[in-house]
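1. have a look at this fold, sequence not included:
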């Protein structure tokens, strides 16, 4: 499944109203660790049909980053039924990211 790029316009529909778990990668283009995690996040999106994988650029959507208390990036949030159930940040292995999803 392709990565969904989030904005305030599609966040509710794509994340909060999703019927499947959603992994959201809060990132920015200038962030080195975010660039490191990018290919790994894309890999997970391609391999896992049971979840939705989204990316949210914190520079384009600072209100959403603030709302979810994203203080440093990359930050990964897992949403189930519209609620944040897991969160972690920084450079992680693929196994660690998938461990957040369950």
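-> Happy to help now that I have it. In this text the structure is predicted, and so the values were computed from the model without any measurement.
2. only C-alpha atoms from now on, for both contacts and neighbour counts.
-> OK.
3. quick one: end-to-end length of stretch 52-68, please.
-> By Cα to Cα, to the nearest Å, the extent of stretch 52-68 from end to end equals 18 Å.
4. take a look at this one as well, against the first:
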């Protein structure tokens, strides 16, 4: 799956996430967030190297249960899962290297 430009208002249930096979990258944030906007070039560049990695870009905020279930506190937060289990995360990435290190874990 290629890089996604916008955050989706529709989020999968946590139970769906927990049974996803293989590697999945979930990105939490909102389109209007300056930190999210600033990180997008880094995220897009990193995902260019991992074009087959599923990328879920989920809008977060008050009343958004999926982000709370992952204890997301700052945006953007990228969480890498393997078979539904978190294996790493990056919060407010400042460069491509941080994201690549996550994706290579």
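-> Nice, thanks for sending it over. The structure displayed is predicted, hence computed values, not measured ones.
5. and the TM-score between these chains?
-> Overlay of the two chains. TM-score (TM-score structural alignment, normalised by the length of structure 1): 0.77; 101 aligned residues with a Cα RMSD of 2.5 Å.
6. residue in structure 2 matching residue 29 of structure 1?
-> Aligned counterpart of residue 29 of structure 1 in structure 2: residue 31 (TM-score structural alignment).
7. can you check residue 94 of structure 1 too?
-> By TM-score structural alignment, residue 94 of structure 1 lines up with residue 96 in structure 2.
8. leaving out the residues flanking it, which one is nearest to that match?
-> With sequence-adjacent residues excluded and distances taken as Cα to Cα, 6 or more residues apart in numbering, residue 96 of structure 2 is closest to residue 42, at 4.7 Å.
9. biggest helix in structure 2, by residue count?
-> Counting residues, the longest helix found in structure 2 (DSSP state H) is helix 34-48.
10. tell me the angle of whichever helix or strand comes after it relative to helix 34-48?
-> Next helix or strand after helix 34-48 of structure 2 toward the C-terminus (DSSP states H and E): strand 55-59. Relative orientation of strand 55-59 of structure 2 and helix 34-48, computed by axes from the mean of the first three to the mean of the last three Cα atoms, to 10 degrees: 170 degrees.
11. quick one: whichever helix or strand comes after strand 55-59 of structure 2 to chain centroid distance?
-> Scanning forward in sequence from strand 55-59 of structure 2 by DSSP H and E, the next helix or strand is helix 65-69. How far helix 65-69 of structure 2 lies from its chain's middle: 13 Å, per Cα atoms, centre = their mean, to the nearest Å.
12. what does stretch 20-33 of structure 1 give?
-> With Cα atoms, centre = their mean as the basis, stretch 20-33 of structure 1 stands 5 Å off its chain's centre.
13. if I look at the one residue sitting closest to the centre of structure 2, how far off is residue 18 of structure 2?
-> Taking Cα atoms, centre = their mean, the centroid of structure 2 lies closest to residue 27, which sits 1.7 Å from it. Computed as Cα to Cα, the residue 27 of structure 2 to residue 18 of structure 2 distance reads 15 Å.
14. before we move on, what about residue 86 of structure 2?
-> Applying Cα to Cα, one obtains 9 Å for the distance of residue 86 of structure 2 from residue 18 of structure 2.
15. show the contacting residues for the residue sitting furthest away from the middle of structure 2.
-> Largest separation from the mean C-alpha position in structure 2: residue 63, at 18.3 Å (Cα atoms, centre = their mean). Under the criterion of Cα atoms under 8 Å, 6 or more residues apart in numbering, residue 63 of structure 2 has no contact partners.
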